[in-house]
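S.K.: generate a structure from the sequence data that follows.
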Amino acid sequence: MKTLRSWFGFTCSLLVFISVAGFYLPGLAPVSFCEEKSEDCQDEIQLFVNRLDSVESVLPYEYDMFDFCKDNEEKRPSENLGQVLFGERIETSPYKFKFRKDQPCQKVCTKSYDTSKVEDKTNLEFLKRGMQLNYQHHWIVDNMPVTWCYDVEDGQKYCNPGFPIGCLVTSEGRPKDACVINSEFNKKNTFYVFNHVDITITYHSGENESWKGARLVGARLDPKSIKHSEENSQSCEGPPMEIPGQFSGNLELTYSYSVKFEATDQIKWASRWDYILVSMPHTNIQWFSIMNSLVIVLFLSGMVAMIMLRTLHRDIAKYNQVDQGNLLKIHLQTAITYEEAQEESGWKQVHGDVFRPPQMGMLLSVFLGQGTQIFIMTFITLFLACLGFLSPANRGALMTCAVVLWVLLGTPAGYVSARLYKSFGGENWKTNVLLTALLCPGMVFADFFLMNLILWVEASSAAIPFGTLVAILGLWFGISVPLTFLGAYFGFKKSVIEHPVRTNQIPRQIPEQSFFTKPLPGIVMGGILPFGCIFIQLFFILNSIWSHQMYYMFGFLFLVFIILLITCSEATILLCYFHLCAEDYHWWWRSFLTSGFTAVYLFVYAIHYFFSKLQIQGAASTILYLGYTMIMVLIFFLFTGTIGFFACFWFVHKIYSVVKVD
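M.R.: Presented below is the predicted three-dimensional model:
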């Protein structure tokens, strides 16, 4: 019932989002706070807690798994589909504040552990394991992350949207992670729990504004480790809270907090996320990535322009003049024989075979249908993200938008697949439609389900509930598959695609190819330039996924998307032209695989990122990383392959449509 209610809430929230998104970007309406509660003004600030994650483990866990203080009236706000798929588990906490009422030292709760009891020992070991792997809290106030800001290199300040639950000093005396911030953390083989936080909430008063009350524009905290006793219970000061690595006996762990409010009129509510985003110094690197990609695009554009304006123009002009009636005149004017003219233009000699249907045309058409669906979904999602609809303030909106769009775009997938398959001369239309609707989504779902089984076994918060899996299957088979059949119906109903030249009955023999015009070297080289345009941007995307950093530069990402689109098209056109000049007319699959091979470089880079940037430990985390990476690689393969194919398809049609063939 809970799953059904959450899905009903998701549907309603989606409709509300569509109807009200035009009034405010990026989405959520502001909340006003006053010292006295009223209809349009709240007096209590509720702090929410989210899942805990780590850069050393792919497995996130819910807040309650670590035996922290719980809210007596625990409530979970409704979560959208994207939040569920990303494993976000938001719930209320016992940290509740009255607006503009500073509280210097407040006890939250005390946890007692007796290692002679199995449950207490298990909870304490799990807490120590979390500190060893540097698991991070993620707290939320008024839909804003509570940040931990600290100084980094060059005097800059970095604001992390999370803070560690504790840290460890190893048996060699080496402080790990956050233990380097305090010289008192110096005992060997000792864990230090951050059981106290100093919270500072910044607000923008509405004295000179049109709205009543105040609005929160910032929330920061400073984690501390304090061993509480009756003497320091009023001041929250004292030695750090230590847990020996080899501990036995009884342990009392008290959690506390202090909160203070600061007023500022310099920060507007609409720009309250800026201090988090500005602290991430990636803008200059992003511009370098864009300029690097533009250089590649200009180089490829120049090459394509040279072919189209010089080589093809000259060849087509000569070829169209060559006929039996004016052959002597051509000899006298150009001193070029008919055979020499034909030798100069090897791509024209295969005009009778260039549109011969490819082998495994069924599979190619299925891939292209799915690639079209992914391409349209990606374009619309990034466009909406650029407008601000899918900003970090709208939690889970990016994934929700992508999934909903994919489900609703089954019609273009079925249409493109059926149209191409019919042009290839295929007759098994039922098999084509079923494969288009089930093959690639089935591979993704199978991989996703296996990864979910591992998450279930590990009791991770990222494990998708069974009811949600059933709902996803319902969206797939109840909406996407019927829409795919509808698109295939219109695709098969349309006439066969008209090609500019006729296909000979007997295939032409392909001459011996040089090393660079053979299929495999050309395909391998074709993916290098598109990958060169995205690999810097790819680093930030992988950081946001696996290192839990906030990604917000959707404008840069959309520019890179357009550059990738152009680069894949131009690189495929160039290689396609070279292969046709070598009289190799098997361009159908080659055009798809040339740009699709970029996904192989993506996989290689992901493996490099795993070993060089991450410190993931454990077999489960490694399998999860590889499993989710394979899903990304498959989607990227279909996406880039489809771009290259249709660019080459347009190019081949263009050049052969102006050639006169007797």
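
S.K.: C-alpha only now, for contacts and for neighbours.
M.R.: OK.

S.K.: correct me, but D53 touches L59?
M.R.: Yes - counting by CA atoms under 8 Å, L59 is a contact partner of D53 at 6.8 Å.

S.K.: who does the longest strand along the chain touch, helix- and strand-wise?
M.R.: The residue-count maximum for a strand in the chain (DSSP state E) belongs to strand 250-263. Packing contacts for strand 250-263, counted by 3 or more CA pairs under 8 Å, 6 or more residues apart in numbering; DSSP states H and E, involve strand 103-114, strand 196-205.

S.K.: give me the helices and strands touching the next helix or strand after that strand, please.
M.R.: The helix or strand immediately downstream of strand 250-263 is helix 274-278, counting by DSSP states H and E. Judged by 3+ CA pairs under 8 Å, 6+ apart, helix 274-278 is in contact with strand 157-160.

S.K.: please generate a structure for the following sequence too, so the two can be compared:
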Amino acid sequence: MRLLAAGLLLLAPLCAAFYLPGLAPVSFCDDDKESEGCKSLIELFVNRLDSVESVLPYEYDAFDFCQDKEEKRPSENLGQVLFGERIASSPYKFTFKKQETCKKVCTRSYDPENSADKSKLAFLKKGMQLNYQHHWIIDNMPVTWCYDVEDGQKFCNPGFPIGCFVTPDGRVKDACVINSEFNKKNTFYLFNHVDITIMYHSGKDENWPGARLVMARLRPQSYKHTDENNLSCEGPPMEIPGEFTNKLNLIYTYSVTFEEKNNIKWASRWDYILESMPHTNIQWFSIMNSLVIVLFLSGMVAMIILRTLHKDIARYNQIDSSQLHWKAELTEDLCNAIHPFTSEDAQEEFGWKLVHGDVFRPPRKGMLLSVFLGQGTQIFIMTFITLFLACLGFLSPANRGALMTCAVVLWVLLGTPAGYVSARMYKTFRGEKWKTNVLLTALLCPGIVFADFFIMNLILWVKGSSAAIPFGTLVAILAMWFGISVPLTFIGAYFGFKEKPIEHPVRTNQIPRQIPEQSFFTKPLPGIIMGGILPFGCIFIQLFFILNSIWSHQMYYMFGFLFLVFIILLITCSEATVLLCYFHLCAEDYHWWWRSFLTSSFTAVYLFIYAVHYFFSKLQITGTASTILYFGYTMIMVLIFFLFTGTIGFFACFWFVSKIYSVVKVD
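M.R.: Okay, here's the model as predicted:
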């Protein structure tokens, strides 16, 4: 369910001091000093392989690499399964502080006469052609590959490529640019050797036994080993010709060294990964710049609303006080009939006051609106709690899969507020089909998400991807949905229908008032389109980095700033919706229910447009399956964002309208 994550990738730097690692610390000792609390064996685990050119990740075992004879798989939480993480043990095992040079791991042989060998080698070549990346783990830390980039800076990637490819026309692709020897046309170069450096804190002046690992880096190399009994890890690179005609032997080797680094604390050992991420300085500057702009615009919107509305209420109350002695004696219909002649100036200047008898008229399609509001409330609470926990460090990158697990579990447990809000609003809209309302609240939006996700999962299953969710997990998700979320929604709906309808400050006329001709800017569609611009403006910079973390496999860690942007988004959605709602009421257009929801939820449309732009301008994804998967998951993210922002805008506008019509007493 990469879906919810897409709408949820969230928080940490503001709370960096409260960082909670994902696993308990492990101490390492020399081989002759091993004890129960201090071990000498360092195991390297492998995760799925992914690529920026494909949405389809694959397990390590899908490629014909060296495999552990006694393969172990750590238990995976729900979030890891939904994200397609497949962690397994590997044959790369080290002894603490024992140096190894050019040690053989295994040999893989391929015969062009053997169809199975041809298939395995073809799949390996495809992985190199699409630039698939290894992801290795030592002591729960990503093993990073660091290399120099522009301006003498160093970039560390939590993965390294299988190999690289030089096209038949001589174009050097991807990692082949790092070595001038990778120059033969229509040739694949396999990284069959790694130089691993493990850095540790010796434990000096600390209260723990032994040493603790604080950093792990590697450098991929390509060597053509000719004699597996006499390995030197020197010489020409390991070439795999584009045309497989002769027998081929691939020998995998590694070297490992250990370095003492007592200046790196174990609690901050992930900092070296975060500090070396690309565009960090640009991201900080862009976030601050965006924050200043959004705060300025939000302040301007608030000032316009408060000053203008205060002026309207004060002047209208002044008019009311001079006419109160005879207005109280007139019926409402008679008052409406003579009002244009007795207070013509007030009608022109205070248009929002003239629609008091229609402003709370129930909207069309109130059933659907109430269902959207219930689901939006559920998503809002889930997002807020998830972000807050992530800000405290409980959902840090070290705790793999915790973010997704937390989001899914919270969504399941928050069925009660969804049912309550939906039922309460539907009753306020004077709806009577309460059974339909409850069923739609529990099934409509989750059903759309699950159907989309199920189709995406079928594509992943057909392609043999590791991201395909096992059947047992699908059954577990359905059990959580129907066994926990649906009953909780029914309970919430029961209490919602039991409550009295929300009382409005003014009565609704029996005969709807005619809406005058509207200008272009006060018509529904232009207002809705304009309303989504300001909220989108405060998130698009963060959205770029979130999409990078999802589709370009970069690590996202700016959770604290994301939480701040989340709060700004709430304020901006609320203020933009209230401002446009006020303008429409001033134009005597009282159809604000749906418009208030759609004004802020139109931000999701801009999000989709940006995702399309990102796909064509930033990504290198190829293939029909990957394209379908990208837009399938994007549509889930857009739906979640649509419900979330629409609900925020609606309730802000609902509060605003109720407030202004209760301040000016109209009977």
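
S.K.: which one of the helices and strands packed on strand 250-263 of structure 1 lies nearest to T311 of structure 1?
M.R.: Checking these against T311 of structure 1 by CA to CA gives strand 196-205 as the closest, at 65.0 Å.

S.K.: mean deviation of whichever helix or strand comes after the closest one from structure 2?
M.R.: Using DSSP H and E, the helix or strand that follows strand 196-205 of structure 1 in sequence is strand 214-224. Here the mean offset of strand 214-224 of structure 1 against structure 2 after fitting is 0.3 Å, by mean CA distance after the TM-score superposition for structure 1.

S.K.: how about strand 214-224 of structure 1, which residues of structure 2 does it hit?
M.R.: Using TM-score structural alignment, the residues of structure 2 aligned to strand 214-224 of structure 1 are 211-221.

S.K.: of all the residues in the matching stretch, which ones are buried?
M.R.: Within stretch 211-221 of structure 2, the residues scored as buried using 16 or more other CA atoms under 10 Å are 211-221.

S.K.: out of the helices and strands packed on strand 250-263 of structure 1, which is the most enclosed?
M.R.: strand 196-205 (a mean of 21; mean count of other CA atoms under 10 Å).

S.K.: what angle separates that one from strand 214-224?
M.R.: Here the directions of strand 196-205 of structure 1 and strand 214-224 differ by 160 degrees (axes from the mean of the first three to the mean of the last three CA atoms, to 10 degrees).

S.K.: structure 2: matching residues for strand 196-205 of structure 1?
M.R.: Under the criterion TM-score structural alignment, strand 196-205 of structure 1 matches residues 193-202.

S.K.: one more: stretch 524-540 of structure 1?
M.R.: Counting by TM-score structural alignment, stretch 524-540 of structure 1 sits on residues 529-545 of structure 2.

S.K.: pull the residues that contact the matching stretch.
M.R.: The contact list for stretch 529-545 of structure 2 (CA atoms under 8 Å, 6 or more residues apart in numbering) reads 286-287, 290-291, 294, 556, 562, 565, 568-569, 572-573, 576-577, 580, 599-604, 606-607.

S.K.: which of the residues you listed are buried? Put it as a PyMOL command.
M.R.: Applying 16+ other CA under 10 Å to the contacts of stretch 529-545 of structure 2, the buried members can be selected in PyMOL as follows:
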select buried, resi 287+290+291+294+556+562+565+568+569+572+573+576+577+580+599+600+601+602+603+604+606+607
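
S.K.: hmm, back to that, which among the buried residues of stretch 211-221 of structure 2 gets closest to S180 of structure 2?
M.R.: Of the buried residues of stretch 211-221 of structure 2, the one sitting nearest to S180 of structure 2 (CA to CA) turns out to be Q221, at 12.9 Å.

S.K.: let me see the contact set for that closest one.
M.R.: 191-195.

S.K.: could you rerun that using 10 Å?
M.R.: Residues counted as contacts of Q221 of structure 2 (CA atoms under 10 Å, 6 or more residues apart in numbering) are 163, 179, 189-195, 233-234, 237-238, 253-254.

S.K.: I162 of structure 2 now?
M.R.: Contacts of I162 of structure 2 by CA under 10 Å, 6+ apart are 49, 63, 65, 124-125, 127-134, 175, 189-192, 220.

S.K.: quick one: mark the members of these that sit in helices.
M.R.: Of the contacts of I162 of structure 2, the ones assigned to helices by DSSP state H are 124-125, 127-129.

S.K.: residues contacting the equivalent of P470 of structure 2 over in structure 1?
M.R.: Here P470 of structure 2 is matched to P465 in structure 1, going by TM-score structural alignment. Contact analysis of P465 of structure 1 by CA under 10 Å, 6+ apart lists 3, 84-85, 452, 456, 471.

S.K.: what of H351 of structure 1?
M.R.: 500-504, 508, 580, 583, 585, 656, 659, 661.

S.K.: spatially central residue for structure 1, please.
M.R.: For structure 1, I541 is the residue whose C-alpha lies nearest the centre (CA atoms, centre = their mean; 6.2 Å).

S.K.: which non-adjacent residue is nearest it?
M.R.: Y551 (7.2 Å; CA to CA, 6 or more residues apart in numbering).

S.K.: distance check, the alignment partner in structure 2 of that neighbour against Y110 of structure 2.
M.R.: Y551 of structure 1 maps onto Y556 in structure 2 when the alignment is built from TM-score structural alignment. Going from Y556 of structure 2 to Y110 of structure 2 by CA to CA, to the nearest Å gives 40 Å.

S.K.: can you tell me the closest non-neighbouring residue to K318 of structure 1?
M.R.: A341 (7.4 Å).

S.K.: okay, and the one you found sits in which element?
M.R.: Going by DSSP H and E, A341 of structure 1 is in helix 338-344.

S.K.: which residues sit against that helix?
M.R.: Against helix 338-344 of structure 1 from outside (CA under 10 Å, 6+ apart): 311, 315, 318-319, 322-324, 327-328, 330-331, 336-337, 348-349, 581.

S.K.: following superposition onto structure 2, what is the mean distance for the following helix or strand past it?
M.R.: Heading C-terminal from helix 338-344 of structure 1, the first helix or strand you meet, by DSSP H and E, is helix 361-387. Here the mean offset of helix 361-387 of structure 1 against structure 2 after fitting is 0.4 Å, by mean CA distance after the TM-score superposition for structure 1.
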